[in-house]
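Enquirer: what's the 3D shape of this:
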Amino acid sequence: MSRRITFPHAGDYHLAIGHLFRKLGYEVIIAPKTSQRALDLGEKFAPEQACLPFKLTLGNLIEAIEEGANVVAMVGGRTGMCRLAFYSELYKKILTENGFEVEFVPLKLKKEFWLAVKNHLPELKPATFLLALIEMLLKMRGLEAIRSGYLDHHPREASPGACHRLVQQMKVELQEVEGFWEILGFPKKVRREFKKIPLRENPDLITVGYLGEFFMTIDQFGTHRIEEYLGALGVRVVPADGFSDFFIGSFKLLKVFDRFLPTHKHQVHKLAKPFLNLVIGGHAVESIGQSIWFAKNGIDGVIHVYPFGCMPEIVATSILPTVSEAHEIPILSLCFDEQTGEAGIRTRVEAFVDMIRRKKAGY
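Expert: Take a look at the predicted model:
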């Protein structure tokens, strides 16, 4: 039987994950771009109390299965301190009960991923598997370079639309690039191309840190394209860690490094300790520590996004006003579910940006 594998969208990271599975020998089925239909499907089959990321990703999977996918790869699966750990099991239960016949592969840097893939592809060699994983992580870094270049240049582009066109071009090139050294050098190429975009002076330019529950920070549909709107308002956005950091963070050896070496994650956790000296799951500690890091590094404000019902981020939301007062940095927390309207979000974001500009002007 031909294994046609799919996986949820997570921002644009499906481009990197698709590369991994193509290199391993699977036929890859990419779900249609996340849309209202995907959300409607997720709402239809998911528990009512499930968070927005669960509903969106479930909708992605169902649309891909409709197009012929028979294997699902999913981050999570029985381990971890967030409900993400149960996503795979819930997907399996929901899809099976509703007549969708698929197999599941756990997508994480652990032995069970290798064993599941090896079961499908008996002739797969460990070296091929390892190289495919490394190239996936490098392509994730390439995607993060594209995003970073866009967020930095969009508020100052002299020709409207230039950054958007370059982003689309770079995504196509990243999808097509092959070979370890070519993929390794791709972020440098991205930075070089963005430097060619003519910029204008923007005396009202402000810089805002962007953080929260990791899926919401990289998904554009679920957050009503906040990043794009901020750029249109003349705001430079600095995101917290990308998906590659989240994925690499599941590797136990690197967790040891984070504990004993002065990595960025170690610094963030240290900054959060006076406010939250306990790992409660999700990215609550990171949301608090990263907000303080932004305050200490000249960022003008912070936007914190999370899905309704996400307990770790709800805890962080209750602490962030204290962080805001202690470190004199404005923080806006935005909660999203399937009922959240774009107009309301944009109104709050615009008011927040105006408040920061008035604060900088001394009003």
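
Enquirer: Going by C-alpha atoms from here, please, whenever you check contacts or count neighbours.
Expert: Noted.

Enquirer: Does the nearest residue in space to A272 that is not next to it in sequence lie in a helix or a strand, and which?
Expert: Excluding the flanking residues, the one nearest A272 by Cα to Cα, 6 or more residues apart in numbering is G289, at 4.1 Å. In the assignment (DSSP states H and E), G289 maps to helix 284-296.

Enquirer: quick one more, to check against the first:
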Amino acid sequence: MTGRLLKILTFSLITLLSTSTLALDIDEKLTFRILQTSTSKKTILMNRGLEDGLVIGDHAKFFITTGVFARAVCIKATPSRSVWSIYRIVKPSEIQRDKVANLKISSPVKLTNDRSKSLQATYPSGKQMGEPVDINRSSPQQRSAYAQSQGSSRYDKNYEEQSELEAIKTTSFSSNQTMSRPTPSKILDKNMAFNVSAGLNMLSGTYDNVGVSTDAELSSLGFAGEFELFFPKSQSFLQKFSLKASVGYYSGSNGISESTSSSIDFGGAVNFHIFNPLATNRFIPYVEFGFGLSMTSLNEIPETAGSSTTESLSGSGTYMNFGGGIKYTLDSGFGFYAKGDYFSSSSTFSIETGGSTVENTISLSGFRAIGGAYLRF
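Expert: Model prediction:
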């Protein structure tokens, strides 16, 4: 029994020392992202917690480049998340989901002698001044005194705020609760997506056959699969970018003597999103620039101009695309997107003729309309 008690005391001491060592000092700064807010914007959940040096009872100023927009106290914390009660709001518009901002640890607000300006007129002796009253933990006498000093309407407002806080606690911090679907905060941390799409290619160009140029025109369906990488932990401009690796395929009649062409494209793309690409339940516009390699096949191509003899050719080349679109992600991580872009490709085919090698080229370019779906994971 004594040995077990000693182990418990040792573990408690180590935990206490670790917390003290990691805790942030006054005026230390930290970048964070708001994951959830209450309806009144006086309770928020952020993506920083004990591992980042935050502890329950910390006071902090929230600020961006234009200045301080709120002041709050930490009321609950886990290793990677924390809940903050905001007791001073300077700019309500800045308190919104997915907002990236900075916090600076500060000392508690001093209690003024002017009761009309006091954040907290009555509070049990021995406690830090300036912290919001915890209605759930206070005694009936304390709640009654607080209600009398602040007015019943203010008491009701704080009681409603506590209800909102409890809702956030239940959703975000309960480790025993089985969730039917991922919470938005979990989706925000998922940095990869698998995309599938189908689109209409409307391309035109030329086929250079041994120095003789022939018009080419191709309208066909194309299909693609893509892996997309996001940067959710970046607090800089990089957060709005994503990288893609893709494989695409299209095939159809090219208008060259009833011949057909097909292409398998391997490449990548860079996307820039106007808003945070990790946000859910909102439309996110973006622009895309891509490039890669093409493996192209031409079937039933005349050997020479005017020849009735045909052949099948295999060649390679490059492509590029540039365009824009819009995407929409659900809280489940499933989403949809649509885009339009300008596509251009050029492929070369080596042909042995008359003891020498000649190179034929097909160049196609035009507009593509594409729609698809994806899953973040």
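
Enquirer: After superposition, what's the TM-score here?
Expert: Put the two chains on top of each other and the TM-score (TM-score structural alignment, normalised by the length of the first structure) is 0.24; 153 aligned residues with a Cα RMSD of 7.3 Å.

Enquirer: What separation do you get for N119 of the first structure and L90 of the first structure?
Expert: Using Cα to Cα, to the nearest Å, N119 of the first structure is found at 22 Å from L90 of the first structure.

Enquirer: now swap in L253 of the first structure and tell me
Expert: Counting by Cα to Cα - L253 of the first structure and L90 of the first structure are separated by 29 Å.

Enquirer: higher neighbour count, those two?
Expert: L90 (17 against 10; other Cα atoms under 10 Å).

Enquirer: how much space between the more buried one and F247 of the first structure?
Expert: 21 Å.

Enquirer: Quick one: end-to-end distance for stretch 302-318 of the second structure.
Expert: 24 Å.

Enquirer: what's the answer for stretch 229-243 of the first structure, then?
Expert: Note: stretch 229-243 of the first structure ends 22 Å apart using Cα to Cα.

Enquirer: How about stretch 230-245 of the first structure?
Expert: 24 Å.

Enquirer: Where do the strands of the stretch 101-250 of the second structure begin and end?
Expert: Taking DSSP state E, counting those that start in this stretch as the criterion, the stretch 101-250 of the second structure carries its strands at 192-209, 212-229, 241-253.

Enquirer: Now do the helices in the stretch 51-200 of the second structure.
Expert: 140-150, 152-173, 184-188 (DSSP state H, counting those that start in this stretch).

Enquirer: between those helices, which one is nearest to L17 of the second structure?
Expert: Between L17 of the second structure and the helices of the stretch 51-200 of the second structure, the tightest spacing by Cα to Cα is seen for helix 152-173, at 23.9 Å.

Enquirer: by contact count, what packs against that closest one?
Expert: Applying 3 or more Cα pairs under 8 Å, 6 or more residues apart in numbering; DSSP states H and E, one finds that helix 152-173 of the second structure makes contact with strand 43-46, helix 140-150.

Enquirer: Identify each buried residue in the first one, please.
Expert: It stands for strand 43-46 of the second structure. For strand 43-46 of the second structure, the neighbour count (16 or more other Cα atoms under 10 Å) marks 43-46 as buried.

Enquirer: Equivalent analysis for stretch 342-353 of the first structure, please.
Expert: For stretch 342-353 of the first structure, using 16+ other Cα under 10 Å, the buried residues are 345-346, 349, 352-353.

Enquirer: Just the ones in strands from those residues, please.
Expert: Judged by DSSP state E, the subset of those located in strands is empty.

Enquirer: Pipe these into CSV and attach distance to V190 of the first structure per row.
Expert: Below are those laid out as CSV (distance: Cα to Cα, whole Å):
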residue, distance to V190 of the first structure
I345, 31
R346, 30
V349, 29
F352, 31
V353, 29
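
Enquirer: Show me the residues you listed that map onto helices.
Expert: 345-346, 349, 352-353 (DSSP state H).

Enquirer: Show me what the helix or strand hosting C163 of the first structure is packed up against.
Expert: Assigned by DSSP H and E, C163 of the first structure belongs to helix 162-176. For helix 162-176 of the first structure, the packing partners by 3+ Cα pairs under 8 Å, 6+ apart come out as helix 14-24, helix 126-153, helix 186-195.

Enquirer: tell me the secondary structure for C335 of the first structure?
Expert: strand (DSSP: H, G, I helix; E, B strand; the rest coil).

Enquirer: isn't it right up against I303?
Expert: No. With contact defined as Cα atoms under 8 Å, C335 of the first structure does not reach I303; the gap is 10.8 Å.

Enquirer: of these two, who's got more company?
Expert: Shown here are C335 of the first structure and I303; by other Cα under 10 Å, I303 has more neighbours (21 against 18).

Enquirer: Which is the succeeding secondary structure element to the helix or strand that one falls within?
Expert: Secondary structure assignment for I303 of the first structure, by DSSP H and E: strand 301-307. Next in sequence after strand 301-307 of the first structure, counting helices and strands by DSSP H and E, comes helix 311-327.

Enquirer: now the closest residue to S344 of the second structure other than its chain neighbours: how far from S347 of the second structure?
Expert: In this structure, S344 of the second structure finds its nearest non-sequential neighbour in S365, 4.1 Å apart by Cα to Cα, 6+ apart. Distance, S365 of the second structure to S347 of the second structure, using Cα to Cα: 12 Å.

Enquirer: mind listing what T128 of the first structure touches?
Expert: 23-24 (Cα atoms under 8 Å, 6 or more residues apart in numbering).

Enquirer: Fine by me, thanks again.
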